[in-house]
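Engineer: this one's structure only:
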């Protein structure tokens, strides 16, 4: 009996010589917002249209959503190549995003069209 009481105090039951441990506790919830399902999408389209950023420090992300991982930052004067665009219907209503390559830094990813010059002046294919 003493063995069972000690085991119970440790959160372990010993029945017929077999140790039975309680189920593992769930890991604590993360405070970070999980990435959206469309993060990491790399379309093959390439419109080859030039442009530049209209602001400094524009995030270039691995997907067309603000919760997606930042791959780099773009600045005024950086030369861009627009590859394609995705509108709100394809990205959960989150505005227009451009899949681009920042030729100044070599980073390829997604940036919001709100921070880009040249989008709309030349036709860009839909992703």
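Structural biologist: Done, it's in. Every value quoted in this text rests on a predicted model; they were computed, and no experiment measured them.

Engineer: from here on, contacts and neighbour counts on C-alpha atoms
Structural biologist: Will do.

Engineer: list the contacts for residue 113?
Structural biologist: 95, 96, 97, 98, 119 (Cα atoms under 8 Å, 6 or more residues apart in numbering).

Engineer: neighbour-wise, which of the residues you listed leads?
Structural biologist: Using other Cα atoms under 10 Å as the neighbour criterion, residue 98 leads the contacts of residue 113 with 27 neighbours.

Engineer: In addition, the following structure is provided for comparison:
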């Protein structure tokens, strides 16, 4: 009887651990940030090549997925900004919609005209 209880407990621990492992990797968990439409101003990409990411992180294993690439002069609709990994001296990132590539995502403010949104998310 005792071995059945221990087996059942071990199976439960494995099931719960397995479910937790499937819910989100550390990179995915850190990439989820709210981004309400607060700003409404437009700007453009001021860098030669800017990665549009699923979250405001670009370093190592915590790097968020690149969902598109925007190039110098591409128009960008600014929503709001949040803090993230520092890039080129800037640790703020703006959620943008880039019509030229029909993608939305986070771009580091160092890569945006006027340094991105003025509205915190």
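Structural biologist: That came in fine, so what should we check first? Because the structure is a prediction, the values reported are computed rather than measured.

Engineer: Post the TM-score for the overlay when you can.
Structural biologist: The TM-score (TM-score structural alignment, normalised by the length of the second structure) is 0.64; 89 aligned residues with a Cα RMSD of 2.1 Å.

Engineer: can you redo the contacts of residue 113 of the first structure as TSV with distance to residue 82 of the first structure and secondary structure?
Structural biologist: Shown next, in TSV, are those (distance: Cα to Cα, whole Å; DSSP: H, G, I helix; E, B strand; the rest coil):
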residue	distance to residue 82 of the first structure	secondary structure
95	16	coil
96	13	coil
97	10	strand
98	7	strand
119	8	strand
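
Engineer: Redo those residues as a markdown table? Include distance to residue 108 of the first structure.
Structural biologist: Output for these, formatted as a markdown table (distance: Cα to Cα, whole Å):
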| residue | distance to residue 108 of the first structure |
| --- | --- |
| 95 | 19 |
| 96 | 17 |
| 97 | 13 |
| 98 | 10 |
| 119 | 16 |
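
Engineer: between the residues you listed, which is nearest residue 50 of the first structure?
Structural biologist: Sorting the contacts of residue 113 of the first structure by distance to residue 50 of the first structure puts residue 119 at the head of the list, at 8.7 Å, by Cα to Cα.

Engineer: Alignment lookup: residue 103 of the second structure to the first structure.
Structural biologist: For residue 103 of the second structure, the aligned position in the first structure is residue 107, judged by TM-score structural alignment.

Engineer: Tell me, how many residues neighbour the nearest residue to that match once chain neighbours are set aside?
Structural biologist: For residue 107 of the first structure, ignoring the flanking residues on the chain, the nearest one in space by Cα to Cα, 6 or more residues apart in numbering is residue 101 at 5.7 Å. Neighbours of residue 101 of the first structure under the rule other Cα under 10 Å: 22.
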